[in-house]
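J.: Provided below are the primary sequence and the corresponding predicted coordinates.
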Amino acid sequence: MLTVGDAFPEFELTACVSLESGREFSTISHKTYEGDWKVYFAWPLDFTFVCPTELTGFGELHTDFADRGAHIVGFSLDSEFTHHAWRRSHPGLRGLPFPMMADIRRELCSALGILGRDGVPMRAAFLVDPADVIRFAMVTDGSVGRNPQEVLRALDALQTGGLCPASWTRGEETLDPDALLAAVEA
């Protein structure tokens, strides 16, 4: 699996972006949000039980991510038409404010190394910086949904450029290595 420090792979995929007639689909590529922070996350399959809780969780934090200059992009192996049908049929997904990409040929999932033994993507999330370098990677078991709030917290920490202790949250002080060393030497 690709991890922190690796370049996020190049891709070009069709995505379901809306339920509005004539505007349902768009092509998304590695260049779409070039120069910005990106949150890419994969889920195993549409029409499942844990997945919509994650998608709605990311959707609820969309404005928070956008305020930090980050774009959310989700993907699975399902086609853009399956994504559209799922969004249309699931009340919590109808107004999703981010694209749902269709990796039906498993190209992005394979390049990321996140295909499970069962051939479907693991629950993976990646924070990718403006230079397209992975700065945070998270994978959970299929039965465990991710916490989008933790992904946002990690983005906040990365954007400080400082050292952030465990459980650090936005607005708190970062660690000062010089002060810590001085305290140890005293």
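T.: Sure, I can see it. The structure presented is a predicted model; accordingly, all values stated were derived computationally and were not measured.

J.: from here on, contacts and neighbour counts on C-alpha atoms
T.: Noted.

J.: And the strands in this protein, which stretches?
T.: 12-16, 25-29, 37-42, 70-76, 100-102, 123-128, 134-140 (DSSP state E).

J.: highest average neighbour count across the ones you listed?
T.: Highest mean neighbour count among those (mean count of other CA atoms under 10 Å): strand 100-102, with a mean of 27.

J.: just checking, what packs against it?
T.: Counting contacts by 3 or more CA pairs under 8 Å, 6 or more residues apart in numbering; DSSP states H and E, strand 100-102 is packed against strand 12-16, strand 70-76, helix 80-89.

J.: Dump the strands of the chain to TSV, plus distance to Thr63.
T.: Conversion of those to TSV gives the following (distance: least, CA to CA, whole Å):
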stretch	distance to Thr63
strand 12-16	19
strand 25-29	20
strand 37-42	13
strand 70-76	9
strand 100-102	17
strand 123-128	16
strand 134-140	20
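
J.: Not counting sequence-adjacent ones, nearest residue to His71?
T.: In this structure, His71 finds its nearest non-sequential neighbour in Lys38, 4.8 Å apart by CA to CA, 6 or more residues apart in numbering.

J.: Just give me the longest helix of this protein.
T.: helix 148-160 (DSSP state H).

J.: any residues touching it, and which ones?
T.: Residues from elsewhere that reach helix 148-160, judged by CA atoms under 8 Å, 6 or more residues apart in numbering: 54, 57-58, 61, 64-65, 68, 125, 127, 135-136, 163-164, 168-170.

J.: for comparison:
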Amino acid sequence: MLTVGDKLPSLKLPVQQGTSALPAGETIDLGQTNGKWKVLFYWPKDFTFVCPTEIAGYAELKQDFEDRDAVLLGASTDTAHVHFAWRRSDEQLANADFPWIADNKRELAETLGILDREEGVAFRATFIVDPDNVIQHVTVNGLNVGRNPAETLRVLDALQTDELCPCNWTPGEEVLKPQAA
């Protein structure tokens, strides 16, 4: 599995966004950073139960991520057309206005090392990637437990301080300042 310090693969993948038109071959190039952080989160499969709660949770914080110069990217191993249909079927998902990577060839999930071999879908993996496309944080949950988007935002805040942040640190609190011996 790729981890902290590894480069995010520079892949061009199908992507789906919005509900106004059928997917028409749109892609995203993960090698492009535009000076932004990336928060890439995978869910196992569209039209399931835990996944929409996570997607809606991230969507609620989309502006907070943008305020921190971070681009939110969702992904699963479904096709762009399945993403489109799922978004059209659920108002909360229709309002999740960020790109959804359609990794149906499992190209990115395989490279990241997050495929559940038994189920053939991605684990609930979250990657925080810096503007140089270097992975700075990784969390991976099994298929049955959702994650906490607010915790992802807290970790992004801590990473962006470029300081030593203690356990449970939140923005506005003191960072650690070790004294020289």
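T.: Now that the structure is in, tell me what you want to look at. Nothing here was measured: the structure is a model prediction, and the numbers come from that model.

J.: Overlay them and tell me the TM-score.
T.: The TM-score (TM-score structural alignment, normalised by the length of the second structure) is 0.95; 180 aligned residues with a CA RMSD of 1.5 Å.

J.: hang on, the earlier thing: buried among the contacts of helix 148-160 of the first structure? Need that as a selection in ChimeraX.
T.: In ChimeraX, this line selects whichever of the contacts of helix 148-160 of the first structure come out buried by 16 or more other CA atoms under 10 Å:
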select :54,57,58,61,65,125,127,135,136,164,168,169
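
J.: so which two of the contacts of helix 148-160 of the first structure are the farthest from each other?
T.: Distances among the contacts of helix 148-160 of the first structure were taken as CA to CA; the most separated pair is Glu54 and Leu163, at 28.2 Å.

J.: coming back round to it: which ones are touching the residue nearest to His71 of the first structure?
T.: Contacts for Lys38 of the first structure (CA under 8 Å, 6+ apart) come out as Ala70, His71, Ile72, Val73, Phe126, Leu127, Val128, Asp129, Pro130.

J.: wait, doesn't Asp6 of the first structure sit right on Val133?
T.: Yes. Asp6 of the first structure is within contact range of Val133, at 5.7 Å (criterion: CA atoms under 8 Å).

J.: more neighbours, those two?
T.: Val133 (19 against 14; other CA atoms under 10 Å).

J.: What distance do you get for the closest residue to that one other than its chain neighbours to Asp129 of the first structure?
T.: In this structure, Val133 of the first structure finds its nearest non-sequential neighbour in Ala7, 4.5 Å apart by CA to CA, 6+ apart. Distance of Ala7 of the first structure to Asp129 of the first structure, computed by CA to CA, to the nearest Å: 10 Å.

J.: Comparing the two, which residue is more hemmed in?
T.: Under the neighbour definition other CA under 10 Å, Ala7 of the first structure and Asp129 were set side by side, and Asp129 has more, 22 against 16.

J.: now the more buried one, nearest residue through space, not along the chain?
T.: That would be Trp37: by CA to CA, 6+ apart, it lies 4.7 Å from Asp129 of the first structure.

J.: Same question for Cys51 of the first structure.
T.: With CA to CA, 6+ apart, the residue lying closest to Cys51 of the first structure is Trp43, at 6.2 Å.

J.: and if you look at Phe58 of the first structure?
T.: Pro148 (5.6 Å).

J.: The one you found matches what in the second structure?
T.: Matched by TM-score structural alignment, Pro148 of the first structure corresponds to Pro149 in the second structure.

J.: Could you pull up the residues touching the equivalent of His71 of the first structure over in the second structure?
T.: Using TM-score structural alignment, the equivalent of His71 of the first structure in the second structure is Val71. Counting by CA under 8 Å, 6+ apart, Val71 of the second structure touches Lys36, Trp37, Lys38, Val39, Phe65.

J.: try Ala137 of the first structure
T.: Here Ala137 of the first structure is in contact with Thr3, Val4, Ala124, Ala125, Phe126, Leu127 (criterion: CA under 8 Å, 6+ apart).

J.: If we use 6 Å, what do you get?
T.: Ala137 of the first structure makes contact with Thr3, Ala125, Phe126, according to CA atoms under 6 Å, 6 or more residues apart in numbering.

J.: contacting residues for the last one?
T.: Going back to what we said before, that points to Phe126 of the first structure. Val39, Tyr40, Phe136, Ala137 are the contacts of Phe126 of the first structure under CA under 6 Å, 6+ apart.

J.: From Glu173 of the first structure, how far out is the nearest residue to the third one once chain neighbours are set aside?
T.: In this case it means Phe136 of the first structure. Nearest residue to Phe136 of the first structure in three dimensions, chain neighbours excluded: Leu127, at 5.0 Å (CA to CA, 6+ apart). Using CA to CA, Leu127 of the first structure is found at 22 Å from Glu173 of the first structure.

J.: Also Leu61 of the first structure?
T.: Counting by CA to CA - Leu61 of the first structure and Glu173 of the first structure are separated by 23 Å.

J.: With Trp43 of the first structure instead?
T.: 34 Å.

J.: Compare neighbour counts for those two and give me the winner.
T.: Neighbour count, other CA under 10 Å: between Trp43 of the first structure and Glu173, Trp43 has more, with 25 against 13.

J.: Cheers, nothing more for now.
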